[in-house]
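Asks: Structure for this input, please:
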Amino acid sequence: MLDERKLDVLRAIVEDYVATHEPVGSKTLVDRHNLGVSPATVRNDMAALEEEGYITQPHTSAGRIPTDAGYRLFVDKLSTVKTLSPAEKKAISSFLGGAVDLDDVVRRTVRLLAQITRQVAIVQYPTLTRSSVRHVEVVTMTPRRLLLVLITSTGRVEQRIVEAPDDVDEQLIADLRSRLNTALTGQRLSEAAGALAGLPDTFQPADRALVTAIVTTLLEAFTDEGEQRIAVGGAANLTRYGDDFERNVKPVLEALEEHVILLKLLGEATHPQTLTVRIGHENPYEELATTSVVATGYGSKSEALATLGIVGPTHMDYPSTMGAVRAVARYVSQILADS
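Replies: Here you go, the predicted model:
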């Protein structure tokens, strides 16, 4: 177990390396940080940290840089999540609050998160299975064609066309619309099918064919998840890696093109109250061994509707990045709850 002085030295090394991207020497630590010990003592502490695997020397006669284990210890024990300033919070609230629908919320969130973290931002769209029904609308388009609209609690809108066997009776459509909303509003989509069981049998025999067609189409909308959607922004921020494109940047760019990989990266962030941080080789893909992922869920206090986060170099500013990811997720959760 490292004593407090060695932990202070590790914290200083991480902070300096994140700020300068240059290996850190003992003299630099003494000059920049009030460690209260001599350079010789700092050198001894650095030797101990290196032996424990928390720092390493990239080149002979160079200073030290943190390892994945060093960053992990920093994140777990040495850092505190940086809170945003009132001005930053107001700017986030204003920018996200101007969104007009779910797609706009996601687009704005990706753009905002990439800008304030200077990393690659990833936002997963809310999945249907975790949503509930907000409203069902049935609109007559032609005498024998209807538009079925499902609006979920996350602002997602699903539209389906229903072909009627005969000319539509507007009174029947009004009655059906009312019954559908009475039965479904507030129901989780994963459980809503049960609320529709037997509904066609409550109508007159002559109307049951149309009601059955509408109910069947609605059930398909409940379960038609399709490909899980994500939005990615800020890839240009990868230029902060420096000049080593082939080894660091190119593999990351290629991995970012695979949405399955991105969904798995965000997959551990299953709760809105918890930040997940995976550092370097903790990531399951070798292409991302030089990156870290900071992610969290967004939604209600008890359950995530989906996830969002960032991918960036391991030498990122963890306290600020973690604070930004957490704050943005909370604002998105609030916007979806109020919409």
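
Asks: can we go C-alpha only for contacts and neighbour counts from here?
Replies: OK.

Asks: secondary structure element for the closest residue to T307 other than its chain neighbours?
Replies: Take T307 and drop its neighbours on the chain: the residue closest to it by Cα to Cα, 6 or more residues apart in numbering is G297, 4.2 Å away. Using DSSP states H and E, G297 falls within strand 291-299.

Asks: Now the second one, please; I'll put the structures next to each other:
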Amino acid sequence: MSEPRRLEVLRAIVEDYVHSREPVGSKALVDRHQLGVSSATIRNDMAVLEEEGLIAAPHTSSGRIPTDKGYRLFVDRISEVKPLSAAEKNAIQSLLDGAEDLDDVMARTVRLLAQLTNQVAVVQFPRAQGASVRHVECVLVAPQQVLMVLIATNGSVQQRVVWMPMEIREAELSELKQRLQSAVSGLKLSALPAALDAVLPQLPPALRAHGGTMAGALGQLADLGRDDRIVLAGTANLARFTGDFPLSIGPVLEALEEQVVMLRLLSEMEFDARGISVRIGSENPYGGLSEASVVATGYGPDAGARLGVLGPTRMDYPTTMAAVRAVARYVSRVLEE
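Replies: Sure thing, here's the model as predicted:
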């Protein structure tokens, strides 16, 4: 059979099975798709696809379903990731534009992605170690108490009330803030300790005790949030797909609960020319996810953090890929503002 027709038959089988969850037969393909050949020809084509391991017969059914290999070929042959509709784009923009801080952005993002795809959405917080200092704020809240605020370029806002060794005046606090801000502005968070150590000896003797306390607090704020974290939404969506996990849905839920597993998986996924990574079934190196697919992409500064969705291999890949990529672009834009 011809290569183009083989791909068309495979595409039709994937699309029908994804939407119906019923094995697909040759007659159904002829009725639903304009393939331009007879049922007998389609049956021959399906036999070849089966020999190549791209489709399989579940039990004694006369229909066929895609295998992991078949899904992979289908995904690889998606030439372009289709854009979302105007309504979907507006929904993304209106929801994310109202976010108040990084935690709110992440919560809104994961909830939105779960709603758009009807899958489990997974979002990794932007990596703090790759972020830089955007702003340092110091507010006198009591004669010996200062509120220290560190704002990073990844949207992270860390704050802490610091007890000073003695009373500090507004003028002294203002001078210390300017000196510390000048020393660390634009630096990577990981470079803060060395920069702060270097600036302390340059402070007037009367301010060194206060400066040391404030510098120590800034170093601690830079360390906060460096541990990779992920946030999930839509886990209940898996309940609609229990039939897609013949063995048990338990291992999938366990993998989701083990953040280390998901973080490692996301970090190992390499993006293709479309900026998307898709792991299908047995391609996942973790046994608990051998019946699941993961679609992910990068976002934020240098696309260092990842977001994506997890669901059964019987997934609407084109729509899911489009949603994942679109949401990532909007989140990146929000974090840059």
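
Asks: Superposing both, give me the TM-score.
Replies: Put the two chains on top of each other and the TM-score (TM-score structural alignment, normalised by the length of structure 2) is 0.93; 336 aligned residues with a Cα RMSD of 2.1 Å.

Asks: Only the buried residues of the strand ranked longest in structure 2, if you could.
Replies: For structure 2, the longest strand by residue count, based on DSSP state E, is strand 133-142. Residues of strand 133-142 of structure 2 classed as buried: 133-138, 140 (neighbour count, 16 or more other Cα atoms under 10 Å).

Asks: check the fit of that strand onto structure 1 and give the mean distance.
Replies: Compared with structure 1 after the fit, strand 133-142 of structure 2 shows a mean deviation of 1.6 Å (mean Cα distance after the TM-score superposition for structure 1).

Asks: helices or strands up against that strand?
Replies: For strand 133-142 of structure 2, the helices and strands in contact under the criterion 3 or more Cα pairs under 8 Å, 6 or more residues apart in numbering; DSSP states H and E are strand 145-152, helix 170-184.

Asks: what's the mean gap between the longest helix seen in structure 2 and the aligned bit of structure 1?
Replies: If you go by DSSP state H, structure 2 has its longest helix at helix 317-336. Taken over the aligned residues, the distance from helix 317-336 of structure 2 to structure 1 averages 0.4 Å (mean Cα distance after the TM-score superposition for structure 1).

Asks: how distant is the longest strand of structure 2 from the center of its chain?
Replies: Put simply, strand 133-142 of structure 2 sits 31 Å off its chain's centre (Cα atoms, centre = their mean, to the nearest Å).

Asks: what's in contact with that strand?
Replies: With contact meaning Cα atoms under 8 Å, 6 or more residues apart in numbering, strand 133-142 of structure 2 is reached by 146-153, 170, 173-174, 177, 180-181, 184-189.

Asks: got it, and stretch 282-296 of structure 2?
Replies: Contacts for stretch 282-296 of structure 2 (Cα under 8 Å, 6+ apart): 68, 244-245, 251-252, 254-255, 261, 265-266, 269, 276-281, 306-313, 315, 320-321, 324.

Asks: Of those residues, keep whichever come out buried.
Replies: Here, 16+ other Cα under 10 Å leaves 68, 244-245, 251-252, 255, 266, 269, 276-281, 306-313, 315, 320-321, 324 buried among those.

Asks: Please flag which of those residues sit within helices.
Replies: 68, 251-252, 255, 266, 320-321, 324.

Asks: Show me what the residue nearest to T307 of structure 1 lines up with in structure 2.
Replies: Matched by TM-score structural alignment, G297 of structure 1 corresponds to G298 in structure 2.

Asks: What's the separation between that match and Q93 of structure 2?
Replies: 18 Å (Cα to Cα, to the nearest Å).

Asks: Looking at those two, which has the bigger crowd around it?
Replies: Taking neighbours as other Cα atoms under 10 Å, G298 of structure 2 and Q93 compare with G298 leading, 28 against 16.

Asks: got the contact list for the more buried one?
Replies: 275, 304-307, 328.

Asks: got it, and P313 of structure 1?
Replies: Contacts of P313 of structure 1 by Cα under 8 Å, 6+ apart are 238, 241, 290-292.

Asks: Go again with 6 Å.
Replies: Neighbouring residues of P313 of structure 1 by Cα atoms under 6 Å, 6 or more residues apart in numbering: 291-292.

Asks: In structure 2, what sits opposite it in the alignment?
Replies: Using TM-score structural alignment, P313 of structure 1 lines up with P312 in structure 2.
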